[in-house]
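Student: sequence and computational prediction follow.
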Amino acid sequence: MKKKHFIYLFVGALLLTAIGCARLDVQNPNNPDTERVLARDNDLIGVTAGSFVSLYAPFGAYFINVNLEWTADYITMTNNVGGWWSEFKQEPRPQYNNTVANSNLSYNRVPYERWNAAISSANDVIRAIDVQGRRLSTGAQTEMVRAGAYFVRAMALGYLANTYNQAPIVSETADVTQRIEFSDYRAVLNAALVNFDTVIAICGRSTFTLAANFINTPIPYTSAQLRRLASTYAANFIAQNARTAAENAQTNWARVLAYTDNGMTQDYVITLDGINWNNGIQGIAGLSWYWRVDHRVIRLLDPTYPKRYPATGTLRQADSSLDARMQPSSRYFRYENDLSFFNPARGPQLRSHYRFARYDNLYNLPYPQPCTFLYAETNRLLRAEAQAMTGNLTGAISILNDPTGRRKAIGRLDDIPASATRDQVLDAIFKERELELMLTDFALHFKDNRRRDILQRGTVTMMPIPVTELNTLQLPVYTFGGAANAGRPGTASGARDWLNVLP
C-alpha cells in the first residue's frame, strides 16, 4: 500500500556519500558526468565500497538505535545525552518531539539520510551495469560488484522499512528531479526482498570474492557466504517488520522459513577501525556507568527479580543458579555496586546494578577489533520461530533443545518438553533472542518487543520521517508516541505492557 500524495525527494539526503568517496551530483539517470565518474573498474568498486560505509554509519552510539533500545527497556540509565531519558525512558512514555526545536534531531535524521545515501550510490552502480551495459574486466568481477550494490540497496531498504513508517523507493532508473512517492513500511520491505532475492540469485550462479574494501570482514566474503548472509538478513527483516502482535501473526512465516534453509552458519564479523567502521552501541556497553541492563532483561534469567529498582534501600544480586548466563564466568552481564551515576530525580526505579559484559573488549582494547554484527544463532532462532508459527512445534523444540546450541551449551537449561504450548515455545525463543543476539542488529530488541505488544503503553513503535525532510518537502509534520495516543498507528497500545500488564 502506498501513500497517495507525492513528494519531491530531498536530493541532499540521497547525495550524502561516505568518507573518502567522491561526491556524486546525480540529477538525472543519464547524466554524462556520472558516466565519466564511473568509467573505470576501480570507480565502480570504489562507489560500491563507499555505499557499504554509508549503510553501516548509523551503527554509531549516537543514533536512534540506542534510543529505541532504551525505550524497549533493554537498556536503562538516567543519562540524558541525545534525549535518551527525557524522550525515550520517562514513565509514562512521552510523545517523540519531531520538531526543529529538538536539539537531538540528528539521532533520527542521520540514519534516514545515510541509508538513502547508500541507496543512491548503489543505484549509480546498478544503473551503470544493468542499464548502461558497463562491464568490468571479468564476468566474475562484474557480478561481484552487482551483488555488492544490490546487497547494500536491500539492506538500506530493510532498515528504512523496519525503522520508519514510510520511505521513498528509488530505483536505478528513477529521475530524482521528478516526483517520487513515499511508500509505507510493508511496501518498502517488499522492495528490500526483491533486492535480496537478486543478491541470492547472483551468488547462486557466480563464484567470486568480495572486494576487500566492501565490508571490513577479517577475510573477504565469498559469493557463497554472501548468499547465506543475504538469506538470513532477508528472514530477519521479514520477521521484524510487524508493528503489533496482530501484524506479527500475519507475517509470511513460510517465507521466513524458506530463507533460513540456506541461511548463515557463521557469525557475521566486521573489523572495527574507529573511522569508517564502528559499532558504538556495543562498544560503549563496556563503559560501566554509561548505560546498564534493564531489569526486564535480568528477569529473563531470574523471574523473581523485581521489575523495577526500589525507591529506597538496596537490592540483592539476581539468582544465577537458574540460567548459567547470569554467572560472571559467562561474561554476558556483570554486577556493579556503584549506582552514583544515576539521577534519582529522573526515576529511582530506573537504576540497575547490571551492565553488559559481552563486548568489553570493544571498549577496553584499541582498534582494530572484531565485532559481531549478526550471530549465526540468529538464523537458528528465526528458523525455530518460523517453525512454531507454521505449526511445527516439534521442529522448533528440537532447535531449542539442541545440545550444541547456546541455550543448552552455555545456559545449561533443561529441555523444553514435547508437551509445551506454542506460547511457551515462542517465549523460550524470544528469551534466546534477547540474550544471544545482544545489541547486534539495528534496534533488534525494540523491533522484537513491538511485534509482541510488550512495549510500555505510549512507546513509539516506529519513527516518523525527520522534520527537516518534511519541511524541505513542504509536507505536514507528524510524530508518534505518548500515553495519550496509545493504540494509534505508531504508538504502543500497552495491551501486553511488560511493566504494567504482564505478571
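Tutor: Done, it's in.
Student: only C-alpha atoms for contact and neighbour calcs from this point on.
Tutor: Fine.
Student: which helix is the longest one in the chain?
Tutor: For the chain, the helix with the greatest residue count under DSSP state H is helix 139-163.
Student: run through the neighbouring helices and strands of it.
Tutor: helix 41-56, helix 106-126, strand 166-168, helix 185-205, helix 223-239 (3 or more CA pairs under 8 Å, 6 or more residues apart in numbering; DSSP states H and E).
Student: and among these, the most buried is which?
Tutor: helix 106-126 (a mean of 26; mean count of other CA atoms under 10 Å).
Student: who touches the helix or strand hosting I281?
Tutor: According to DSSP states H and E, I281 maps onto helix 280-283. Helix 280-283 has contacts (CA atoms under 8 Å, 6 or more residues apart in numbering) with 59-62, 66, 359-363, 439-440.
Student: any idea which helix or strand comes after it?
Tutor: strand 292-293.
Student: which elements pack onto that next one?
Tutor: Going by 3+ CA pairs under 8 Å, 6+ apart, strand 292-293 lies up against strand 75-76, strand 354-356.
Student: can I get the ones you listed in JSON lines with mean neighbour count?
Tutor: Listed next are these as JSON lines, based on neighbours: other CA atoms under 10 Å:
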{"stretch": "strand 75-76", "mean neighbour count": "26"}
{"stretch": "strand 354-356", "mean neighbour count": "23"}
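Student: distance to R433 added to these, as a markdown table?
Tutor: Below are the helices and strands packed on strand 292-293 laid out as a markdown table (distance: least, CA to CA, whole Å):
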| stretch | distance to R433 |
| --- | --- |
| strand 75-76 | 15 |
| strand 354-356 | 15 |
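Student: next up, a second structure to put side by side with the first:
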Amino acid sequence: MKKIFFGLAVLFSLGSCESIGFDDPSTLTNAEAIEKIKSLGYVLTTSSVQTAFNTTTNNAGGSHFSLWADQSTNTNGSQSWWDFANEPRLRLNNNSAYRGNAAVREVYSNFYQSNLDATKVIDLIENQKLTIYDDKGADRTKDCLIGAYYAKGVSQGYLGAIFDRGLIVDDVNLKLKEFPNSYKELIENGIKHLDKTLQLIAETPNLNFDFLKGVTISKGDLVLLINSLSARILSSVARDKAEAENLGSPYWNRVLAYANKGFTTDYTITTTVGGYYNALVDVLERPYGTASYVPADIKIAYLADKTKKTPTAYPTNNSIILGPIESDDKRFYQYFTYTSNFGILLEARGRGLFSNYMRSRWMYPKLSTLNVAGAVNPYFLAEETRLLRAEAKYWLKDYDGAAAELNASTASRKQKGGLPDVIASASALRDAIHYEYAIEIDGAGGTFVPFSFMRRNDLLQGGTPTQFPIPQIQLELIGEPVYTFGGNESAGEKGKFGELGTARDNGWKPASK
C-alpha cells in the first residue's frame, strides 16, 4: 500500500488534527491516515493554501528576481545577493551547496509541496468519495475541494512562470520521474485549475475559505483574486518580446478578460500572530540604521529623475555621492527615501552597484518589519490589474485603449502622482508601464513581478537569466544532467523548448562588460 509522503510535517505542526497514537508517522499508509486522522483532508488543504499564499511573496526567490530586474541592489553575501546584483551578470550557480541556490530550491519545493497536498485532497474527495471534516467535526468537503483546486492552480501557474520545465502532478499514483512539461504547459494547467475553482465557487453559496491563518477570505474577494492571479500568471509566460508578440490576439484577449474581472481596489492582508505577512516587502524595506538592507536600485531614481541627470550605474569615483533627484511624480517622495548612507554596500564589491534610495512605502509605523500584529501587507494591488489591462491592449495594438487605462483619473500615476497623460504610441506606452511596475508595484507584486514584465518586453539587462532551472538536487535524484542559465557570455541562449533562457543585450541599459 502506498505511503503518504507529503504534508505530514505541516500536518503535525498545525495543531488541528486529532491524536493519532502511533510512533512513526512516516510509516503511516494513506488508508491508515484517513482512518486515524478524520481532519486529514482539512489539514492538508490548510497547509496547501498557506504554502501557496506564503510562497507567492516569499523573500527567498523574490528578492533575487528583484535584483535581476534592477529593482534592488546589494553587495551582501547573504543569500548570495551580490551574485544576483552583479554587473556584468553572472551565470546562475545551480549547485545545491551554493547559498544562492536556496532561492531556487525553496520556491520549487514549496510550490510542489502545495501542489502535492492539494492533489491528495482532490483524490480523497473526487476519487475516494470521502467526506472531509475539520477539527470540530464540521463537514468541509466543498470548501476543501475549492481550496485544493485554488492551491494547485496557483502553484502550477507560478512554477511555469518561474521555471523552464516541470512535472504536472494531478494524479496521486503518478510514477513518472522526468520533467516533460514545458513552462507553457504548467501555466495552462494551472489556469485550468483556477477556472475549475471559479466554477466550484459559483456552485457553493455558503463558502467558508478560512484556510489562511487569521483570515477568512470572502467569496467575492476570492473570485477577484483568482481572476487577478490568472491574468498575472498568463501574462508571464513569454520569455522575450518576440514570444509575447507571437502569442497572438486570442491569448492577450484571455489576459484582458481575466484582468477585467480582477481587483479594482487593493487587496491587503493584516498580519495576525503566526499568520501571513509579506516577507518580500519586509526584506526589501528593512532599514539598516539610516540606510537599507536591500536598497532600491539606481534604476528607480533614473526613471523618476525629471532632469535626466541620474546615471544608469553609480559613479565609481568614491568622492562622488549623488544628491536627491527631482521628480514630477509625487509618489516618489512617499514611496522612497533619500539617504547618503551607503549602509552595508561594499565599495570593494563594485561601487557601480551603489544607491541612495531606500523604500519607505509599506513599513508599519515605527516598526522594522511587517511580521507584527496589525501591519498591513499588500497582496495584490488594483494598479497591477490596471497595468495588465493596459498591457494586454498594448499587445493587441489598441494603443488608445491602453493609454486610456493609464490616463484615467483613478489611475495611481494620475490620482497620486500628478503625472501628465501618456501618448498613445507603442514606445511611450511600454515606457509608462515599465515605470509603473518599477514605482507603483515594486515589491508589492510578489515573487516575480515586475521581473516578468521586463522579461517579456526585452528590458532585462543582458546576460540575466530569464528563468530558474530545476534545482540540482532534484535533477540528480532522477539522473538528469544539471543545467542553468545566465551570464554575459551566454546572452541569447535558448532553453529546452526554444525559449530565450538568457537575456540578450537589448535591455533597459547596456550590459556591463
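Tutor: Cool, got the structure. Computed from a prediction, not measured in an experiment: that's the story for all the values here.
Student: circling back to that earlier point, ok, which of the helices and strands packed on strand 292-293 of structure 1 comes nearest T491 of structure 1?
Tutor: strand 75-76 (19.6 Å; CA to CA).
Student: residue range for that closest one in structure 2?
Tutor: Aligning strand 75-76 of structure 1 against structure 2 (TM-score structural alignment) gives residues 72-73.
Student: let me see the residues that make contact with that stretch.
Tutor: 63, 66-67, 82, 85, 284, 294-298, 353-355.
Student: what about that stretch, distance to the chain center?
Tutor: In terms of CA atoms, centre = their mean, to the nearest Å, the centre of stretch 72-73 of structure 2 is set 17 Å apart from its chain centre.
Student: any idea how far apart the tips of stretch 7-25 of structure 2 sit?
Tutor: End-to-end distance for stretch 7-25 of structure 2: 11 Å, by CA to CA, to the nearest Å.
Student: now stretch 441-452 of structure 2
Tutor: OK, stretch 441-452 of structure 2 end separation, CA to CA: 12 Å.
Student: and for stretch 294-309 of structure 2?
Tutor: 23 Å.
Student: stretch 115-128 of structure 2 now?
Tutor: 18 Å.
Student: which part of structure 1 lines up with that stretch?
Tutor: Using TM-score structural alignment, stretch 115-128 of structure 2 pairs with 119-132 in structure 1.
Student: likewise stretch 447-459 of structure 2?
Tutor: By TM-score structural alignment, stretch 447-459 of structure 2 lines up with residues 442-454 in structure 1.
Student: contacting residues around the matching stretch?
Tutor: 59, 65-66, 68-69, 71-72, 74, 159, 162, 240-248, 430, 434, 439, 455, 461, 492-498.
Student: repeat for stretch 80-100 of structure 1
Tutor: 62, 66-68, 70-71, 73, 76-79, 104-105, 107, 346-347, 456-460, 464, 466-468, 477-483.
Student: kindly report the same for stretch 481-501 of structure 1.
Tutor: Under CA under 8 Å, 6+ apart, the answer for stretch 481-501 of structure 1 is 92-96, 165, 243, 296, 307, 450, 452-463, 480, 502.
Student: picking that back up, so how far is the longest helix of structure 1 from its chain's centroid?
Tutor: That offset, for helix 139-163 of structure 1, works out to 16 Å (CA atoms, centre = their mean).
Student: same check, this time on stretch 186-196 of structure 2
Tutor: 17 Å.
Student: what stretch of structure 1 does that stretch fall on?
Tutor: With TM-score structural alignment as the criterion, stretch 186-196 of structure 2 aligns to 188-198.
Student: neighbouring contacts of the matching stretch?
Tutor: By CA under 8 Å, 6+ apart, stretch 188-198 of structure 1 touches 147, 150-151, 153-158, 160-162, 166-169, 230-231, 234, 237-238, 241.
Student: the closest residue to K142 of structure 2 other than its chain neighbours: how many residues sit nearby?
Tutor: Of all residues not flanking K142 of structure 2 in the chain, T204 sits nearest, at 7.2 Å (CA to CA, 6 or more residues apart in numbering). By other CA atoms under 10 Å, the residues close to T204 of structure 2 number 14.
Student: with N31 of structure 1 instead?
Tutor: 11.
Student: dump the residue contacts of it.
Tutor: Counted by CA under 8 Å, 6+ apart, N31 of structure 1 has zero contacts.
Student: try it again at 10 Å.
Tutor: Applying CA atoms under 10 Å, 6 or more residues apart in numbering to N31 of structure 1 gives the contacts D25.
Student: separation between it and R255 of structure 1?
Tutor: Distance from N31 of structure 1 to R255 of structure 1, by CA to CA: 39 Å.
Student: A386 of structure 1 now?
Tutor: Per CA to CA, A386 of structure 1 is found 9 Å from R255 of structure 1.
Student: what's L226 of structure 1 aligned with over in structure 2?
Tutor: Per TM-score structural alignment, L226 of structure 1 is aligned with L222.
Student: any idea how far the residue of structure 1 most remote from its centre is from R296 of structure 1?
Tutor: For structure 1, the largest distance from the centre (CA atoms, centre = their mean) belongs to G313, which lies 37.1 Å off. As judged by CA to CA, G313 of structure 1 and R296 of structure 1 stand 20 Å apart.
Student: again with Q132 of structure 1
Tutor: 53 Å.
Student: re the thing from before, among the contacts of stretch 481-501 of structure 1, name the ones in helices.
Tutor: Going by DSSP H, the helices hold 296, 450 from the contacts of stretch 481-501 of structure 1.
Student: which among the contacts of stretch 481-501 of structure 1 count as buried?
Tutor: Neighbour counting with 16 or more other CA atoms under 10 Å marks 93-96, 165, 243, 296, 307, 450, 452-463, 480 as buried within those.
Student: S427 of structure 2 corresponds to which position in structure 1?
Tutor: Match for S427 of structure 2 (TM-score structural alignment): D423.
Student: isn't its match right up against G391?
Tutor: No. Under the criterion of CA atoms under 10 Å, D423 of structure 1 makes no contact with G391, lying 11.8 Å away.
Student: what about the contacts of stretch 442-454 of structure 1, which are in helices?
Tutor: Among those, DSSP H puts 65-66, 68-69, 71, 159, 162, 245-248, 430, 434 in helices.
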